[in-house]
Structures are given as C-alpha cells and as structure tokens.
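>>> Sequence and predicted structure are below.
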Amino acid sequence: MIKIIDYGMGNLRSVQKSFEKVGYQAQISSNKYEILNADGIVLPGVGAFKDAMKNLQDLDLIDPIYQVINEGKPFLGVCLGFQLLFTESEEFGHSKGLDIISGSVKKFPNNLGLKIPHIGWNQLNIKQDNKLYEGLDDGEFQYFVHSYYVETENQDVIGATTDYGIEFVSSIAKDNIYGAQFHPEKSSEKGLQILKNFGKIVEEQ
C-alpha cells in the first residue's frame, strides 16, 4: 500500500487519483502509524516551505519520514515535497528542511528575463538510468509550477535537470529516495508513467 502524506499542503486527491488510474492503490493519511506501516510513501505539496516544515513538525511526521526512508521503503517527494527533502530553503528567509539530501532551495534570479513562477510544460534532461524513468525519453515534457529550485553539489542524486534560464535539478533518484520538482499527476501520459514506475518500485520491494 502506498500512503500519501497529508500535512495540509494541497493537491493530495489528484495524486491519489493518478495512482489509481495506473493501477495502484494509494491512501491519504496524516496518521504516523499508518505511514510507518506503508510499503511506499509519497510526500506531495504546494505552498510555502516554512509552513510545510511546521505542519510536519506539528503532526509529528518528521521522525516517521526519517524512519521509513532509513528502512529502505520507496519514498517520492513531489514539488514542495521534493524541496523539503533538502537541507534548507531561502524562501521567506532561511528555513531548515529535512536534510535527507544535501542541497539548498533557491529563488529563480530576477535577471533571467523570464516569468517567475516557472509555470507550464518543460523538458527533462535525464541524467541517469533509473527505474523511475523507464519508458521516458530524454527531452520528455512535464508540467511545472514553482518559483524556487533545488541546487545540490551531490551529483550522484541528480536524476534529471531542466532548463529555465538556468539549468536546475528537476528530479532526483538515489537508493530508495525519489523526487520530482514537476507535477507528474498533471503531466498527462508521461507523468502517469513516472507514478506507474514508482508503483512498480514499491511492488518489487
């Protein structure tokens, strides 16, 4: 069973319905015991980084997240949930993240001559051969909505990058930890393929 963590940061039902569409049951939960007993975990989310971390803390969900990851259970962070996996964010001042992956969340520079937030379809430059990207070609389009991006010196974790004035990390894949800055649940057939691939990874554990 896949559990989608409910910590008050949006768009959970669309993620759940997308998993169901590709043949995998997924339940929304904020109960730490249900999350600890899950086979795979998804941390989605939209909104402010600092608020998200506070909500996770208030719901006593931070330690369960560390525990399921340390147990080797497949974990997928999406959009804000992807950013929370990193060390810190500069959104509305400095905020500490979960620090599961070393790196920082930074605001797109204003001098790019591009609209911020970055909204719409953009391409993935796939950087590694990983089960999460099976069935996707390099240059595949996914749907993005974000004003902040991830920067990491840990090259081993980078699954894909995307160009928007600068090249930024748009997906990670490292051991049992996966992440997507884009919204696979809003990215049509190829986005659903990523969720299906994650479901297969959970199934194979």
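Arrived safely. All values derive from a computational prediction rather than experimental measurement.

>>> contacts and neighbour counts: CA atoms only from here.
Fine.

>>> where along the protein do the strands fall?
2-5, 26-29, 40-43, 75-78, 86-89, 95-96, 101-107, 118-123, 125-126, 141-146, 148-151, 158-164, 166-174, 177-180 (DSSP state E).

>>> Pick the most deeply packed of those.
strand 40-43 (a mean of 26; mean count of other CA atoms under 10 Å).

>>> now for that strand, which elements pack on it?
Contacts defined by 3 or more CA pairs under 8 Å, 6 or more residues apart in numbering; DSSP states H and E place strand 40-43 against strand 2-5, strand 75-78.

>>> Residue 85: what's it in contact with?
77, 97, 98, 99, 100, 101 (CA atoms under 8 Å, 6 or more residues apart in numbering).

>>> Please repeat the previous calculation with a cut-off of 7 Å.
97, 98, 99, 100, 101 (CA atoms under 7 Å, 6 or more residues apart in numbering).

>>> ok, second structure coming up, stack it against the first:
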Amino acid sequence: MLLIIDYGVGNLGSILNMFKRVGASALISSRPEDVRAADKLVLPGIGAFDNVMTQFRASGLEQDLIKKVLEERRPVLGICVGMQMLGNGSEEGRESGFGWLDAHCERIPDAPGLRVPHMGWNHVTAVKPHPLTATLADDARFYFAHSYRMVCKDPADALLVANHGSEIVSAVQRENVYGVQFHPEKSHRFGMELFRQFAAL
C-alpha cells in the first residue's frame, strides 16, 4: 500500500488522483496504524518550513515514519516543502528537519529579470541515472512554487536540477529517501510518469 500522509498540509486529493490515474493503490490517512502498514510513503508539504515541521510533529506520526524509513527502509517521497523536510533545516526558520539528507535550504538568490519565488513551469535535467527518472522525456518540465532551494553537502544526493538564475536541486535521492521540489500533481504527464515510477519502485 502507498500511503499519502495526512497531517493537514499539501494537495492530498490531487496527489491521490494522480496515483490512481497510473493504477497505483494509494490511500490518504493520518492514522499511525496506516503509516506502520505502508509499503511506500508520500510526505506532502506546502507553506513555511517551521509551520510544516511543527504541524507534522504535532500529528504524532514522526516516530512511526522514522521507523518505516530508517529501520524498515521503505521508500518515502517528499514533495515541495516535504522534500526540504528531509534535510537538516532551512534558513527560512529555526525548526530542525529529519536529517535524512545532509542538506540545508537557503533562499533562492535574486537574479536579473527573474522573480523569487520561483513559480511556474521549468525544465529539469538529470544529473545521475535512477529508475525514478529513467523514463522521463528529454523535454520534461514540472511546476514549481518555492522561494527556498535545497543545497546538498554531497552532490551525489541530487537527482534532477533546474535553473532559475542559479542551479535549483529539483529532485534528490539517497537510498530509500526521495524528494522533489516541484509539484508532480500539477505537472500533467510528466508528474504522472514520475508517480508511476515511484509506485513501481
């Protein structure tokens, strides 16, 4: 079972509908027993980093999620701020992230003619091969909406990058931990293909 974690944050219905369209058996739930039973997990996130981390920790699901990811080695996919939660923290706030990636989030630098937040469609480029992204078309583009970018201490953790005046790490992967800065659920056929591959891992 693929579980979309409901802790009051994220485009839960849109994510569920996209997984259903690719034939995946998925569920939205906030129940600890569903987290414990899941084969794969999706961690959505929208908004300010501290608010998202605080709300997740208040849900009471953190220890069950940690066990699934670190002990059982189940795949987890963080989306948008959900990806940022996988790292150590963000200069947007003071809360700590999960620390599953040695990474920190910083504000996207200003660049001539480009606005922050980075909002809208942007092309991505693969920086390492992986089954999650192997079937993406060369012209793959995704919908972004964020002001902070993840900086990975180990460049090998980056999976996809985009450019918005400077490099934006758009997807990450380390062992069973995955994250995407963009919104696959808003990215039409490209997002559908990425969800299909995550469900097939």
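On my side now, so go ahead. Model, not experiment: these values are computed from the prediction.

>>> so what number do they get for TM-score?
Here the TM-score for the pair of chains, by TM-score structural alignment, normalised by the length of structure 2, is 0.95; 200 aligned residues with a CA RMSD of 1.3 Å.

>>> quick revisit: Serialize the helices and strands packed on strand 40-43 of structure 1 to TSV and add fields for distance to residue 168 of structure 1.
Shown next, in TSV, are these (distance: least, CA to CA, whole Å):
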stretch	distance to residue 168 of structure 1
strand 2-5	26
strand 75-78	15
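
>>> out of these, nearest to residue 88 of structure 1?
Closest of those to residue 88 of structure 1 is strand 75-78, at 15.3 Å (criterion: CA to CA).

>>> Can you state the mean residue-to-residue distance of that closest one versus structure 2?
Comparison of strand 75-78 of structure 1 with structure 2 after fitting gives an average deviation of 0.6 Å (mean CA distance after the TM-score superposition for structure 1).

>>> what packs against that strand?
Under the contact definition 3 or more CA pairs under 7 Å, 6 or more residues apart in numbering; DSSP states H and E, strand 75-78 of structure 1 sits against strand 40-43, strand 177-180.

>>> compared with structure 2, how much does the last one deviate?
After superposition onto structure 2, the average distance of strand 177-180 of structure 1 to its aligned residues comes to 0.9 Å, using mean CA distance after the TM-score superposition for structure 1.

>>> try the first one
Plainly put, strand 40-43 of structure 1 ends up 0.3 Å away from its match in structure 2 on average once the two are laid over each other (mean CA distance after the TM-score superposition for structure 1).

>>> And for the helix ranked longest in structure 2, what's in contact with it?
Longest helix in structure 2 by number of residues (criterion: DSSP state H): helix 188-200. Residues from elsewhere that reach helix 188-200 of structure 2 (CA under 7 Å, 6+ apart): 18, 19, 22, 24, 132, 133, 136, 140, 141, 142, 184, 185.

>>> make it 8 Å
2, 18-19, 21-24, 40, 131-133, 135-137, 140-142, 183-185.

>>> got the angle between it and strand 141-146?
If you take axes from the mean of the first three to the mean of the last three CA atoms, to 10 degrees, helix 188-200 of structure 2 sits at 90 degrees to strand 141-146.

>>> So which bits of helix 188-200 of structure 2 are buried?
Residues of helix 188-200 of structure 2 classed as buried by neighbour count (16 or more other CA atoms under 10 Å): 189, 190, 191, 192, 193, 194, 195, 196, 197, 198, 199.

>>> That helix aligns to what range in structure 1?
Counting by TM-score structural alignment, helix 188-200 of structure 2 pairs with residues 188-200 of structure 1.

>>> how far apart are that stretch and its match in structure 2?
Aligned to structure 2 and superposed, stretch 188-200 of structure 1 gives a mean residue distance of 0.5 Å (mean CA distance after the TM-score superposition for structure 1).
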